[in-house]
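>>> After the sequence you'll find the predicted model.
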Amino acid sequence: MNWLSSKIELREISHVFQSHDRRPVNALEDISLQVSAGRFVSLIGPSGSGKTTLFNIIAGLQQPTAGQVLIDERDVTGKIGLVSYMMQKDLLLPWRTVLDNVVLGMELQGISISKARQLALPYLYQYGLGGFENHYPAELSGGMRQRAALLRTLLCHTELILLDEPFGALDAQTRAQMQEWLLQLWSDFGKTVLFVTHDVDEAVYLSDEVFVLTARPGTIKARLEISLDRPRSRQIVTDPSFIRLKETCLALLADEDIAGSILKLSRDVARKGKAQR
């Protein structure tokens, strides 16, 4: 891939933070990746590999210890408001209706609420929220809440979307429905998506590329090109090519689980030895 064609580039991102006992913890180490405009890219890795920290750095919410974030070839390290970021919890405001939650991002970007409502309402009807615009979040199912949160994220005037395990709390059937719904939105809106998940099937099903992170300190272990035809139907999960990609991801993650267990054991032994001195 040509660096100049990239929507986002991460160059040698590293991050060190202090633990509760003030010891330095190396969370991320020398992460470099590049994503072309309009691609759907997933990040998978063991728990604690720094995926959410990396998203916080991309969004400008945390400053990396070292490295650069570039969007459209501009250094935007530490700058906020340039990407749309949805976390696992939908974070809908309980006192606002569905419509007014969906338009919140547009309001924050300076669009009047009346204009934002006018722009957003047709999308609610197009993407399965029609008739719910005057309902409140407490009246919605988990899947409907996630639809509202995703639509809010996509309607912001940013071309790069960060989705951090948005379907992690959903049951299997709702999750599958939301995956197909998300692919339709991504196809219609043409945005660049970075997606964090622990679900290998989900990563392979949704993505053009999958990056596998190592156990802490997180770094890029492998990049897999997902050369499966689009649009994708649910039946693709039984295709031999899909199964091979899934097995490759699982093997890479299994290695990291073993490495992480060994690292944890060595740390525990070191702490016990220090305590006994």
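Yep, it's here.
>>> Every contact and neighbour count from this point should use C-alpha atoms.
Noted.
>>> For the residue nearest to residue 138 when sequence neighbours are not counted, list the residues it contacts.
Nearest-residue entry for residue 138: residue 94, 6.9 Å, with adjacent residues in sequence omitted and distances by C-alpha to C-alpha, 6 or more residues apart in numbering. In this structure, residue 94 makes contact with 136, 137, 138, judged by C-alpha atoms under 8 Å, 6 or more residues apart in numbering.
>>> Chain neighbours aside, what residue packs nearest to the first one?
In space, residue 136 comes closest to residue 97 once its chain neighbours are excluded; the distance is 4.6 Å by C-alpha to C-alpha, 6+ apart.
>>> Just give me the neighbour total for that neighbour.
By the criterion of other C-alpha atoms under 10 Å, residue 97 has 18 neighbours.
>>> Next one: it relative to residue 117, how far apart?
For residue 97, the distance to residue 117 under the criterion C-alpha to C-alpha, to the nearest Å works out to 11 Å.
>>> cool, and residue 172?
32 Å.
>>> Please apply the same query to residue 152.
Counting by C-alpha to C-alpha, the gap from residue 152 to residue 117 is 11 Å.
>>> now swap in residue 265 and tell me
According to C-alpha to C-alpha, residue 265 stands 54 Å off from residue 117.
>>> what does residue 193 give?
When distances are taken as C-alpha to C-alpha, residue 193 and residue 117 turn out to be 25 Å apart.
>>> Strands along the stretch 101-250 of the chain, start to end?
When assigned using DSSP state E, counting those that start in this stretch, the strands of the stretch 101-250 of the chain occupy the ranges 160-164, 192-196, 209-213, 220-225.
>>> any chance of the ones you listed in a markdown table, with distance to residue 37 too?
Compiled in a markdown table, the strands of the stretch 101-250 of the chain are given as follows (distance: least, C-alpha to C-alpha, whole Å):
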| stretch | distance to residue 37 |
| --- | --- |
| strand 160-164 | 8 |
| strand 192-196 | 5 |
| strand 209-213 | 13 |
| strand 220-225 | 15 |
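>>> Make CSV out of those strands and add distance to residue 30 and mean neighbour count.
Shown next, in CSV, are the strands of the stretch 101-250 of the chain (distance: least, C-alpha to C-alpha, whole Å; neighbours: other C-alpha atoms under 10 Å):
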stretch, distance to residue 30, mean neighbour count
strand 160-164, 20, 22
strand 192-196, 19, 23
strand 209-213, 12, 23
strand 220-225, 8, 15
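>>> Any idea which of the ones you listed gets closest to residue 49?
Each of these was scored for nearness to residue 49 using C-alpha to C-alpha, and the closest is strand 209-213 (6.6 Å).
>>> Pasting the second one now:
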Amino acid sequence: MITVENISKYYQRQTILHDVSFSLNEGEILGLLGPNGAGKTTLMRIINQIVVADKGHITFEGNLMQEKHLLEIGYLPEERGLYQSMSVEHQISYIGRLRGMSKTDTKSQLNYWLEKFGIQAWRKLRIEELSKGMAQKVQFICAVLHEPKVLILDEPFSGFDPINIELIRQELLEFKKKGHAIIISTHNMNSVEEICDRAILINEGHKLLEGNVHEIRENHKEGIYKISFTGNMIAFANALWAGYEIIDKEIHGDDDFSVYLKMRQGNEINDLLNAVINEVKITGVETVMPSMEKVFVKTINAEKEIPHE
């Protein structure tokens, strides 16, 4: 759907983006991750032709990105751009017309989204009368009103409580089912794990990591297992040998435990189970997958030790 090829951007000898490339596919949600100042927002602005790249180019459905393609993109910027004196319906209608929608289609979509979000009572309120979360819903509607092929969302969950985060999450999954392509820049790592198909990690303008979210987590496993059992904790610990390190434990009851173990010296899970099976009753075994937040922190910290040219 969108291909970003070798994009670079510099401001007064400072590297904002350096040779960043990736693709966004139809029916895919791509997570764009990175610390503050990594270059994520600049990259989104370049895709939306708000900022001009110093090097590289972007294509939309195989064609060099042009202004006409922006009508197929819905953009939710991090800095919210609503007109404070406008009413909710006036603001949404205004954006619809800017996106090339007819008056009839704009009105139909306006009514659809106000009803879908249960906010019909807001339509006459001025933007300045809305709370941050309320205004965020209006901004989201403005981004999706014209049913764009591509959604580019900068911190879409900011300002929302857990209930509304789930509401927006479900809407994004619906867009995905319909074949829309979505880029999300977010600090909400749980959302990345739950809805993103792929993730890209950018730091100091450089792309450090890209791949399927599950595969990224799989590749960063540290050989940690969670063993749940009933029985005696001391007997369990005594049955282990130097090949295992107890990292943490959870006590669920007098004889009900979960222990987090790290493998050492090439031992396998079967070796562990054979060592303890006669001492306690095993009720569960699972591989501990690192969260995207842990992968994020580990990768950024490792990158700090590598000088760039």
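Sure, I can see it. As the structure is a computational prediction, the values presented were derived from the model and not from experiment.
>>> Quick check, residue 68 of structure 1 in contact with residue 15.
No. Under the contact definition of C-alpha atoms under 8 Å, residue 68 of structure 1 does not touch residue 15, with a separation of 11.4 Å.
>>> can you pull out the helices in the stretch 201-309 of structure 2?
In the stretch 201-309 of structure 2, the segments counted as helices under DSSP state H, counting those that start in this stretch are 213-219, 233-239, 269-276, 292-304.
>>> could you redo the ones you listed as CSV and give each row distance to residue 166 of structure 2?
Putting the helices of the stretch 201-309 of structure 2 into CSV (distance: least, C-alpha to C-alpha, whole Å) gives the following:
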stretch, distance to residue 166 of structure 2
helix 213-219, 20
helix 233-239, 39
helix 269-276, 36
helix 292-304, 19
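>>> Relative to residue 205 of structure 2, which of those helices is closest?
Taking C-alpha to C-alpha as the measure, the helices of the stretch 201-309 of structure 2 were each checked against residue 205 of structure 2, and helix 292-304 came out nearest at 12.0 Å.
>>> buried residues in stretch 142-150 of structure 2?
By neighbour count with 16 or more other C-alpha atoms under 10 Å, stretch 142-150 of structure 2 contains the buried residues 142, 143, 144, 145, 146, 148, 149, 150.
>>> if we can go back for a sec, from residue 125 of structure 2, how far off is the aligned partner of the residue nearest to residue 136 of structure 1 in structure 2?
Using TM-score structural alignment, the partner of residue 97 of structure 1 in structure 2 is residue 87. Counting by C-alpha to C-alpha, the separation of residue 87 of structure 2 from residue 125 of structure 2 is 5 Å.
>>> Excluding chain neighbours, what is closest to the residue most central in space within structure 2?
By C-alpha atoms, centre = their mean, the mean C-alpha position of structure 2 lies nearest to residue 192, the distance being 3.4 Å. The shortest distance from residue 192 of structure 2 to any non-neighbouring residue, by C-alpha to C-alpha, 6+ apart, is to residue 31 (6.1 Å).
>>> What is the neighbour count of the aligned partner of the one you found in structure 1?
For residue 31 of structure 2, the equivalent position in structure 1 is taken to be residue 42, counting by TM-score structural alignment. For residue 42 of structure 1, the number of neighbouring residues by other C-alpha under 10 Å comes to 27.
>>> Ok, residue 104 of structure 2 next?
Applying other C-alpha under 10 Å, we find 9 residues neighbouring residue 104 of structure 2.
>>> State which helix of structure 2 is the longest.
In structure 2, with assignment by DSSP state H, the single longest helix is helix 162-177.
>>> So between residue 172 and residue 117 of structure 1, which is more surrounded?
Set side by side, residue 172 of structure 1 and residue 117 show more neighbours around residue 117, with 20 against 11, by other C-alpha under 10 Å.
>>> got the contact list for that one?
The contact partners of residue 117 of structure 1, by C-alpha under 8 Å, 6+ apart, come to 99, 100, 103.
>>> any idea which of those residues is closest to residue 211 of structure 1?
The nearest one, if we look at the contacts of residue 117 of structure 1 relative to residue 211 of structure 1 and count by C-alpha to C-alpha, is residue 103, at 32.0 Å.
>>> and the closest residue in space to the closest one that isn't next to it in sequence, how many neighbours does it have?
In space, not counting the residues next to it along the chain, residue 103 of structure 1 is nearest to residue 116; the distance is 5.7 Å by C-alpha to C-alpha, 6+ apart. Other residues within reach of residue 116 of structure 1 by the criterion other C-alpha under 10 Å amount to 20.
>>> so residue 116 of structure 1 touches residue 109, yeah?
No. With the criterion set as C-alpha under 8 Å, residue 116 of structure 1 and residue 109 do not qualify as a contacting pair; they are 10.2 Å apart.
>>> shared neighbours of those two, which are they?
Common neighbours of residue 116 of structure 1 and residue 109 are not found (criterion: C-alpha under 8 Å, 6+ apart).
>>> List just the one of the strands of the stretch 101-250 of structure 1 that sits closest to residue 274 of structure 1.
Closest to residue 274 of structure 1 of the strands of the stretch 101-250 of structure 1 is strand 209-213 (C-alpha to C-alpha; 30.5 Å).
>>> distance between that closest one and the chain's centre?
Relative to its chain's centre, strand 209-213 of structure 1 lies at 12 Å (C-alpha atoms, centre = their mean, to the nearest Å).
>>> Packing partners of it?
Helices and strands touching strand 209-213 of structure 1, as assessed by 3 or more C-alpha pairs under 8 Å, 6 or more residues apart in numbering; DSSP states H and E, comprise strand 40-44, strand 220-225, helix 240-276.
>>> what's the angle between it and helix 240-276?
Taking axes from the mean of the first three to the mean of the last three C-alpha atoms, to 10 degrees, strand 209-213 of structure 1 and helix 240-276 form an angle of 20 degrees between their directions.
>>> angle of strand 209-213 of structure 1 against strand 40-44?
Counting by the same axes, to 10 degrees, strand 209-213 of structure 1 lies at 20 degrees to strand 40-44.
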